[in-house]
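1. only geometry, no sequence info:
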C-alpha cells in the first residue's frame, strides 16, 4: 500500500524540499482559502488549485516553487498544471504538515 502512495506523491526523502526551502522557495498552499485560513505554513501564499492557471504570473521568475495541500492530491494536480505551462522548478511538497516539518 505504501508503495502506491510513494509512486503517487514521490519519495519521503525531503532533502530536495529542505534545500529548496533554505534557498527561499515560493511556498504555495493550493487548498481553498477557508482551509488556508485554518492553518498553513509560515510564509506560504494561498493560490487555490482552481485558480492556478489564472495566476501563472505569480510563479514567473521564482527559482523554486513548492506546492502543497491537505493530502497531496491537489498539489500533484497543481504541479502538473504548472509543468504543462512550462515550469520545471516545481516540487510537490505533499501535505502542508510535511512542508511545515521540513521548515523546522
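-> Ah, there it is. Computed from a predicted structure; not experimentally measured.
2. contacts and neighbour counts: CA atoms only from here.
-> Will do.
3. element containing the most centrally placed residue in the chain?
-> The centroid of the chain falls nearest to residue 67 when counting by CA atoms, centre = their mean (1.0 Å). Using DSSP states H and E, the element containing residue 67 is strand 65-69.
4. ok, now residue 17?
-> Here residue 17 is assigned to helix 15-22, by DSSP H and E.
5. where along the chain do the strands fall?
-> For the chain, the strands defined by DSSP state E occupy 26-29, 45-46, 65-69, 90-95.
6. second one coming, line it up with the first:
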C-alpha cells in the first residue's frame, strides 16, 4: 500500500516547518516549466543510481506531473526499505491548481 498526501496537507506541513524531503522525479524538460520550491530534482530513471542521496530516516514526498509515475517510484523506494515515503496525489498539477508556489529551477 502506497501512502499518499494531498496538496493542501503537504502545503500545511511545509508551512509548519516539518522536515520533509520533496523529490521531483519529472524529466528535465518538465522541471524547466517550474518545480515546488526546495525540491530535490531527481529524474525517475536516476533514482536507482542516486538512492544514497535519499536519507531513510526522513519523510520523503515524491511527486511528478500527475501522481502516476511518483506512485510507481514510491513503490520502488518502499521495496528498497524506504518506509517513510509519500506520493503527492495529483502531482504538481494539483499543487498548481491550488495556487501553491512554483519556482523556476536554477540551472
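-> Arrived safely, thanks for sending. The shown structure was predicted, so the numbers you read here are calculated from the model rather than taken from an experiment.
7. once they're superposed, tell me the TM-score.
-> Superposed pair, TM-score by TM-score structural alignment, normalised by the length of structure 1: 0.74. Supporting alignment: 96 aligned residues with a CA RMSD of 2.8 Å.
8. circling back: and the residue nearest to the centre of structure 1? What does it align with in structure 2?
-> In structure 2, the residue paired with residue 67 of structure 1 is residue 62, using TM-score structural alignment.
9. I figured that match hits residue 22, correct?
-> Yes - contact criterion CA atoms under 8 Å: residue 62 of structure 2 and residue 22 qualify, at 6.0 Å.
10. circling back: now the angle from the strand holding residue 67 of structure 1 to strand 90-95?
-> Interaxial angle, strand 65-69 of structure 1 versus strand 90-95 (axes from the mean of the first three to the mean of the last three CA atoms, to 10 degrees): 30 degrees.
11. ok now the helix holding residue 17 of structure 1, how far from the chain's centre?
-> Between the centre of helix 15-22 of structure 1 and the centre of its chain there are 12 Å (CA atoms, centre = their mean, to the nearest Å).
12. equivalent analysis for stretch 92-99 of structure 2, please.
-> Worked out by CA atoms, centre = their mean, stretch 92-99 of structure 2 lies 13 Å from the chain centre.
13. for stretch 15-26 of structure 1, same thing?
-> With CA atoms, centre = their mean, you get 11 Å for stretch 15-26 of structure 1.
14. quick check: buried residues in that stretch?
-> 17-18, 20-21, 25-26 (16 or more other CA atoms under 10 Å).
15. looking at these, which two lie furthest apart in space?
-> The span of those, defined through CA to CA, is set by 18 and 26 at 12.6 Å.
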